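**Q** Just need the structure, nothing else, for what follows:
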Amino acid sequence: MTDLPKTFDPATTEQRWYAHWEREGLFRPERPDAQPWTIVMPPPNVTGSLHIGHALDNTLQDVLTRRERMLGKDALWVVGTDHAGIATQMVVERNLDSQGIKRAEIGREAFLEHVWEWKAQSGGAITRQLRRLGASCDWAHERFTMDERYQRAVTHTFVEMHKRGLIYRDKRLVNWDPKFQTAISDLEVETKDVQGKFWTLSYPLADGSRAIQVATTRPETMLADMAVAVHPEDERYQALIGKQIKHPITGRLIPIVADEHADPELGSGAVKITPGHDFNDYEVGKRAGIKPADMLNMFDAQAFVVQTQDGLIPQDLLGLSRDDARKSVVAKLEHEGALVRVEERVIPTPFGDRSGVVIEPWLTDQWYVDAARLALPALQAVKKGDIRIVPETWAKTWFNWLENIQPWCVSRQLWWGHRIPAWYGPLKLPDGSFIEGRNQRQVFVGSESEIRPRAQAYYGNDWQITFSEVPAFSYESGNLTMVHEASNQKIAYLQQDPDVLDTWFSSALWPFATLGWPEETEDLRRHYPNDVLISGFDILFFWDARMAMQGIELMGEPPWKTLYLHGLVRDAHGAKMSKSKGNTVDPLGLIDKYGADALRFTLAAMESQGRDIKLDEKRVEGYRNFATKLWNAARFLQMNGVGASDSIAAPEAELPVNRWIIGEVVETLAKLDRAFDELRFDEMADAIYHFVWGTFCDWYVELVKGAFDDETKRVAAWAFDQILVMLHPLMPFITEELWHAMGERPYDLIVAKWPDPQAQVDVASKREMNWVIQVIKEIRSGRTDLNIPPGHKLSLSARLAGWTIRSTGYYERNQAAINRLTRSQITSVVIFPDDAPDEGHPWAETAQRVSAQIREGSMQISLPEFQAFAPLKGLVNLADEMARLSKAAEAAEKERDSLAQRLANPNFTERAKPEAVEKARSDHEAKAAEAERLRAALERLG
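**A** Below you'll find the predicted structure:
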């Protein structure tokens, strides 16, 4: 046994124990014959640092992993980082810019060398921070999505899916970031409300008979208009459908088409259609028969105006930015008399979350995945129960998204990432000649070794196949070099697609590529499918669903059996955290201040299925106090000769208090196991918290104080061991420290066996101790409510009634504990049947005396078959106390009723901010409880 310091200091224990666990390989002990259990960590960005969302996500994963390890399983928690294409490229570009180096100037190869150099120096920050949190991952199994082995898996996936017709190249609209000049995913688009304008324009019919009004928030895009749409049932425009409009600036003739996209109730009911620069218009254009290849594009990659295919944009507008083009277009419309009116509006506007610039819907050639084909098996997996979604309410969202899924754009115009394994070469025409152009290229998909024989067969044996980064064809000059001048050798130059794959494409392979796939490894055989995935609901579509689709397609079964979706961490008032609001929380700062255990316990305790977490630092401080309570309990046990238990099963016990605490351990374990089975993290924390703080520390330790015989020492040691084991998944550091401090151990707590008490709840002992605790609580509450000085020793008279109390000996066995824990002395005890004794009965005189004490004014404690009375004469002013309590009770009831009335008003509950409604409910509960407590105190005065 090691004497513990007076105060618990997390900083001195956390680093030491984590280093020990990792050094000894205890995060994944050698258990080849054990039942496998697997979870994968959503790979954080290699550029990132630990934020509060990571802390929540990884705490929940660690809680499950530590418990499964203690159950004796081969628990594998796969850890790793994502290369984070656009985020990493942005960081490295910024670093190079600060040195006066431009990416375009040094070229792709040199730039990628800088990225790998940066990754080696700075890329491990978040993994070091995960260690601070206590994440017990298998670091020996750490993966990176740009590892050589992982890259092979990504390439294999692209090639295989292309063979199956699941990956294809197409021209569609994408979210285009003009600053980074790449397509981005919906997740990387942040919509903000921006103060803007609503322009109403007049478009004349080509025959000059009349004009039609259209409204837009982006007048500059009218330069690429290709139609005007009206609702097919809008009577105002029935006669105009099919007619043409002459564009007021370009002179382009565009048709009036019928489409339900046009809302008759919105504006004029007619809308301009710019299919090359608006997602809704794109669909309208396709329905109107406009092919994507024919849709007009008026912006270059940096969102400057360029000439459209028909050459009708005025020369003075070419080269303008979007803002400048807007000003010029509006001026021209006003000059032509085509500007009807301008209204101020708040416009939802898409921004790149990293670039901060307005995102442009842009028509480009990209690689796509046929997501609709992949989605059907993922839908069925949830419907059949092969994938269990927790909480179940998210299943509806899962179905809704997958049933309406769109093609998935997987190409990105970046240099950092998985290069698309597609190669372009000259296209063979039917006459045997060759041509090469932007849209006239032969595509080969695969690695160089796979492509070479196919290319040789395509071009013929008299051709030399050359893989080149530099294209042999100049689109501007039209010069195609395919013949080597010196040897007259025919050379087919194949150039690899310069784009890389969307990060979500590669991370969708995480549950099996990290296990060695596509090779048939032992890890893959044992650990796929994974048991559970824990994820924030905000990446349900971007990662979770895509993992399910890819896993089923490539592995033949879902990647995990259970998908657990947690909420977001918000600030104490329920507001979303953001740097601009200044309300973000640094988990490392909280760890420094309160310890990792306190933060972990807070996050688990507040994780209630389907609800966001309102993180208040006071909760973290409160659970730091909980750790201190546990620490002090260990010191108290040590001072009374209680050390480590040598038994997994509960010891034999005769004393009711010891039999009771054994039963409480059994019941707590049952609650804990049920919470784990149901993935109720809040209930896990609640069960162990109330047992440790309330049952064990506040009651058991106090009840046995001064009475530590051999039996009690054995039981106390065993019960405290059970606490350490049950609490370990939530608070690993303090429990491991105390586990060893209590005595010599044959193994570390991290690999100890999960509790198996092999005992039952002793009903009689539970009933007795509950009665004792209730008596003590009532006397203590009475003292507090009536402001009786803590140092004053109360003199009480007790009255026992009923056969149960008289026959069990509850009072006699526990009288000393009741007196000690209430600072009271029961001076006389009256025992008589349930009904008051008749005149002349031997106990009548005593009963009359007790009744007289009540009439004089006393504190009354009333429980079934037990009553106690403490005279208050000379101790408190009875009239003043009753007045005080009555006034306070009335005030609490008034506030309670006012809050109840507000909560019953739909105008408040439906229109107020959610955090305001939640606060009102919380305040109502508090006032109701306060009123009840004060009325109970009044009743004690009679």
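
**Q** use CA for all of it now, contacts and neighbours both
**A** Noted.

**Q** where's residue 812 relative to residue 895, distance?
**A** Separation of residue 812 from residue 895 (C-alpha to C-alpha, to the nearest Å) stands at 44 Å.

**Q** so residue 402 is in which element?
**A** helix 393-403 (DSSP states H and E).

**Q** got the buried residues for that helix?
**A** Of all the residues in helix 393-403, those buried under the rule 16 or more other C-alpha atoms under 10 Å are 394, 395, 398, 399, 402.

**Q** and which of the residues you listed is nearest to residue 685?
**A** residue 394 (23.6 Å; C-alpha to C-alpha).

**Q** Distance of the closest one relative to residue 383?
**A** For residue 394, the distance to residue 383 equals 13 Å [C-alpha to C-alpha].

**Q** Could you do residue 709 as well?
**A** 59 Å.

**Q** ok, now residue 595?
**A** 42 Å.

**Q** When those two are compared, which one has more neighbours?
**A** residue 595 (27 against 13; other C-alpha atoms under 10 Å).

**Q** wait, doesn't the more buried one sit right on residue 8?
**A** No: assessed by C-alpha atoms under 8 Å, residue 595 is found out of contact with residue 8, at 10.0 Å.

**Q** Which parts of the stretch 401-550 of the chain are helices?
**A** Using DSSP state H, counting those that start in this stretch, the helices assigned to the stretch 401-550 of the chain run over residues 448-459, 503-507, 510-513, 522-527, 545-555.

**Q** which strands and helices sit next to the shortest one?
**A** Which is helix 510-513. helix 545-555 (3 or more C-alpha pairs under 8 Å, 6 or more residues apart in numbering; DSSP states H and E).

**Q** repeat for the last one
**A** With contacts taken as 3+ C-alpha pairs under 8 Å, 6+ apart, helix 545-555 sits against helix 371-384, helix 503-507, helix 510-513.

**Q** Following up with a second sequence; could you model it the same way so I can compare the two?
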Amino acid sequence: MAAEVINLPSQYDPAGSEAQWQRRWEENQVFRAQVNHGGESYCIVIPPPNVTGSLHMGHAFEHALIDVLVRYQRMRGRNVLWLPGTDHASIAVSTLLDRDLAKEGTTRQALGRSAYLERAWAWKESSGGTIVGQLRRLGLSVDWTRERFTMDGGLSAAVLRAFNQLYQEGLIYRGQYMVNWCPASQSAVSDLEVENREVQGHLWHFRYPLTDGSGFLEVATTRPETMLGDTAVAVNPEDDRYQALVGKTLRLPIMNREIPIIADTYVDPSFGTGCVKVTPGHDPNDFAMGQRHNLPMINLLNKDGSLNENGGDFAGLDRFVARKRVVERLDQEGFLVRVEDYKHTVPYSDRGKVPVEPLLSTQWFVKIRPLADRTLAALDNDQSPRFIPDRWAKVYRDWLVNLKDWCISRQLWWGHQIPAWYVVSETQGEVTDDTPFIVAPSAAEAQRQAIAQYGEGVQLEQDQDVLDTWFSSGLWPFSTLGWPDQTDDIRTYYPTTVLVTGFDIIFFWVARMTMMGLHFTGKMPFQDVYIHGLVRDENNKKMSKSANNGIDPLLLINHYGTDALRYALVKEVVGAGQDIRIEYNRKTDESITVEAARNFANKLWNASRFVIMNLGGQTPAQLGLIRDIPATMNLELGDRWILSRYHQLIQTCRQEIDTYGLGEAAKALYEFIWGDFCDWYIELVKPRLQGEDSPEKTTVQGVLAMVLEGTLGLLHPFMPHITEEIWHTLTQADLTDYLAVQAYPEAESQWIDPDLEANFSLVIESIRTIRNLRTEAGIKPGQRINVIIETRGDREQVIFQAGQAYICHLGRVEILTVRSQPEQGEPGKSGKTDQVFTGVVGTSEVLIPLTGIVDIPALKAKLEKDLEKVKSEMKSLQGRLNNPNFIEKAKPEVVAGAKAALTEVQQQCEILETRLGLL
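**A** Just a heads-up that it's a prediction; the model follows:
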């Protein structure tokens, strides 16, 4: 008596199924890593999204790629840890909170640091987890029990340890240097947080009079307001025009300050007049000249971008208002020569979205060269880490070569407060550039050291600034595992295995992690760096907030399901590091790219439902004898073919994922599941599933069950929810067991037969050809016909005879005749006068006699009408392409399109004429 048949619902419900499995995986801690697992470790730390963020398509793409890797490695038996977490995002959170305070009519200064931080933590607890919840919608197989935050207790302790160690080693210092100042966030920003934008501006030319009254020197600038802080004019020492003037002085307009003419090789004699105004306090190149020539360094700016008291009559004005007023004054006093339209590059703060100002400021810096040089040596000696694609290794190397000291202090309150205490009792209660300070891991330790050095009654004040967010992010691969303590996690999972990230943060993050990891642990933090491309929109443009062309992945998930979105993104990858494109209709929130993946999921669901329905209530385990029998026992040609294709697929998936060819693996799965398994094998074996139980039927059931179960395992890393759902129904597994932790299929070479696959492809092509000929001849789908296949060799004749049952079943063939082609006469002529349609398969010819099957006159009339239409279109295209005006004036792509269209209609014309000839 057959067992009760448990089948899938008639339709797949991605929303309900995905939510169910995400909940079960997490509640049962299916993905919790165990240090005593025993397998080789495989660890990835999530690139931590900003706590202020929300899910965007870049996150969905990157995390889909990572999840494929970690699910695959987990199924291969490795001890997998995918560690999640978020970054505290100093600038972003501060901007958000400051904006809210402004709406309330107050500021963080008025609120006070303690109350402000209480508010920041309250916001983090209530709204900061938004993106974590959204990431859960992606079905990520992360270990949520190990979730970290860059300001949690453990990571904060790691930051303190790292800062103190670098300071004690002389690699952190406090000094005055030219920094990028963001007036919007009122903080220094690193070079990496500066976005250079090309803008249409102006170049103003001014005359600076010589103090001896002998004339003028003409200078030009894009920032006229900075002339108020000029302390010299520079010329090239080899410039004959000005050699006699070097050492003389000029009268600075408006300010009436006497400034020298200096000679410096930095000046390009061919640019402009060859004279350059020098503002050491507000330009990095001028700063370097100022140091070389001992020039005064005048700061003109307040922190909010307005001019300070050194701006004279313009003090208090915003920098851009001051620019306009300075130009007006210079014009009134006769110093303005001319104004040119000028396209140039302006550095913008990536966070504040305003032009940055080079500003002389006292900040904290990391001395980067020792760290970068050690990392370079590791790269040059053993090529660690390995970049995929390898072209990014050169970009990474060049960046390390050119790194400057890293400004790590930020004038904010949210973040890791710098562990330095100023001895304010030594400078009358104020912090100045000369105030002595103590770096220590805690306030108590700072106090102890201060008393030992300065005596009882010493007063300390902690530095008000916080560390650059990237400082803590640079420690992420090992701080998240427990460093500086030697935890079990550190011993088991560090170094991590691979970093998956976009090329745009090689500089922000990758280089900093390698420098920090190598310095503090003596090991590179990861073996491989897999660089993925960008997700581009329907117009092939990069998605960005400024362009407002982002696509909300949650809308697509709601519409098509998580698995469909994940699979669509991965399948679009045509090579490591390449950008992908998503077709998207912004009016309807529909995507044909993701819809195709949803259709694939439905195809798998329906095919699985058919298979399970025809297993008679038995599971793959109960039908598992198919694994143990020789390839020739009880197996037909089609069975051996699908088993060969299946084991070839296993090899392909393993090879591609092992080499980061994730898109290629996804495509191979699609082609096998949709084509080989669903469209061909299932259709081929339907007759054998009919009737009473028999050895033949059991063989088919065993093959179907084994291939379906194995294919679900292969597809699981890409589409985890639907495969988990089908697998549980197919295997009738207990709900404490999961496909996610089953062994990944292994290829068995004895089943792989390339010659058999090549032979069987002829059978498939003959069926396709018969179907196409039937359509062209207008033969009704249910009508059975006679078919002749004429072959040129014994091999093909044997193949078609072996596949005769398949051809007759799927081609709706009543009588199939397989014979050798006549030695003489035209192909397809067998001495009979029947009207036939013919097609070619390999070196064989398929013939369908039409007499008595179709209405020949009606078919002929239809073909003549089609031919007339095609000829008309061909004539039109030929006319356009013969027109010189069209060729000369049309865009190249339009001309190419017309040529391609002409080729296509010419081929159609030939086919129709051949068909009519046969009639």
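
**Q** Mean neighbour count, the helices of the stretch 401-550 of the first structure: which tops it?
**A** helix 510-513 (a mean of 27; mean count of other C-alpha atoms under 10 Å).

**Q** which residue numbers in the second structure go with it?
**A** Mapping helix 510-513 of the first structure onto the second structure (TM-score structural alignment) gives residues 476-479.

**Q** and if you look at stretch 725-741 of the first structure?
**A** Taking TM-score structural alignment, stretch 725-741 of the first structure hits residues 713-729 over in the second structure.

**Q** and that stretch, how far from the chain's centre?
**A** How far stretch 713-729 of the second structure lies from its chain's middle: 24 Å, per C-alpha atoms, centre = their mean, to the nearest Å.

**Q** Residue 188 of the first structure - nearest residue in space that isn't next to it in sequence?
**A** Excluding the flanking residues, the one nearest residue 188 of the first structure by C-alpha to C-alpha, 6 or more residues apart in numbering is residue 353, at 5.5 Å.

**Q** wait, doesn't the one you found sit right on residue 184?
**A** No: using C-alpha under 8 Å, residue 353 of the first structure is not in contact with residue 184, being 10.0 Å away.

**Q** In TSV: the helices of the stretch 401-550 of the first structure, plus distance to residue 276 of the first structure.
**A** Output for those, formatted as TSV (distance: least, C-alpha to C-alpha, whole Å):
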stretch	distance to residue 276 of the first structure
helix 448-459	34
helix 503-507	26
helix 510-513	35
helix 522-527	45
helix 545-555	28
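
**Q** For residue 103 of the first structure, find the nearest of the ones you listed.
**A** For these, distance to residue 103 of the first structure was read as C-alpha to C-alpha. The smallest value, 20.6 Å, belongs to helix 503-507.

**Q** elements contacting the closest one?
**A** Judged by 3+ C-alpha pairs under 8 Å, 6+ apart, the packing partners of helix 503-507 of the first structure are helix 545-555.

**Q** The residue nearest to residue 188 of the first structure: how many residues sit nearby?
**A** Neighbours around residue 353 of the first structure, by other C-alpha under 10 Å: 16.

**Q** neighbour count winner among residue 812 and residue 895 of the first structure?
**A** For residue 812 of the first structure and residue 895, the more surrounded residue by other C-alpha under 10 Å is residue 895, and the numbers stand at 16 against 10.

**Q** Which residue, other than its chain neighbours, is closest to the more buried one?
**A** Leaving aside its sequence neighbours, residue 895 of the first structure sits nearest to residue 927 (C-alpha to C-alpha, 6+ apart; 6.7 Å).

**Q** Residue 793 of the first structure: which of the helices of the stretch 401-550 of the first structure is closest?
**A** Here helix 522-527 is closest among the helices of the stretch 401-550 of the first structure (C-alpha to C-alpha), at 64.4 Å.

**Q** and that closest one, how far from the chain's centre?
**A** Helix 522-527 of the first structure sits 27 Å away from the centroid of its parent chain (C-alpha atoms, centre = their mean).

**Q** Can you check which part of the second structure it sits on?
**A** So helix 522-527 of the first structure sits over residues 488-493 in the second structure, by TM-score structural alignment.

**Q** how close does that stretch sit to the first structure?
**A** With the two structures superposed, stretch 488-493 of the second structure lies on average 0.5 Å from its match in the first structure, counting by mean C-alpha distance after the TM-score superposition for the first structure.

**Q** just the strands in the stretch 801-942 of the first structure please.
**A** For the stretch 801-942 of the first structure, applying DSSP state E, counting those that start in this stretch gives strands covering 824-832, 858-863, 866-871.

**Q** Quick check: neighbours shared by residue 353 and residue 184 of the first structure?
**A** The overlap between the contact sets of residue 353 of the first structure and residue 184 (C-alpha atoms under 8 Å, 6 or more residues apart in numbering) is empty.

**Q** ok, now which ones touch residue 938 of the first structure?
**A** Going by C-alpha under 8 Å, 6+ apart, residue 938 of the first structure touches 882, 885, 886.

**Q** The match of helix 510-513 of the first structure vs the first structure, average distance?
**A** Stretch 476-479 of the second structure sits 0.2 Å off on average (mean C-alpha distance after the TM-score superposition for the first structure).

**Q** Give me the mean deviation of stretch 812-819 of the first structure from the second structure.
**A** Mean deviation for stretch 812-819 of the first structure: 2.7 Å (mean C-alpha distance after the TM-score superposition for the first structure).

**Q** Next, the buried residues of that stretch.
**A** By neighbour count on 16+ other C-alpha under 10 Å, the buried set for stretch 812-819 of the first structure is 817, 818, 819.

**Q** what lines up against the second one once you look at the second structure?
**A** Aligned against the second structure by TM-score structural alignment, residue 818 of the first structure finds its counterpart in residue 807.

**Q** What strand or helix carries the residue lying closest to its match once chain neighbours are set aside?
**A** Closest residue to residue 807 of the second structure apart from its sequence neighbours, by C-alpha to C-alpha, 6+ apart: residue 767 at 5.7 Å. Residue 767 of the second structure is part of helix 754-777, with elements assigned from DSSP H and E.
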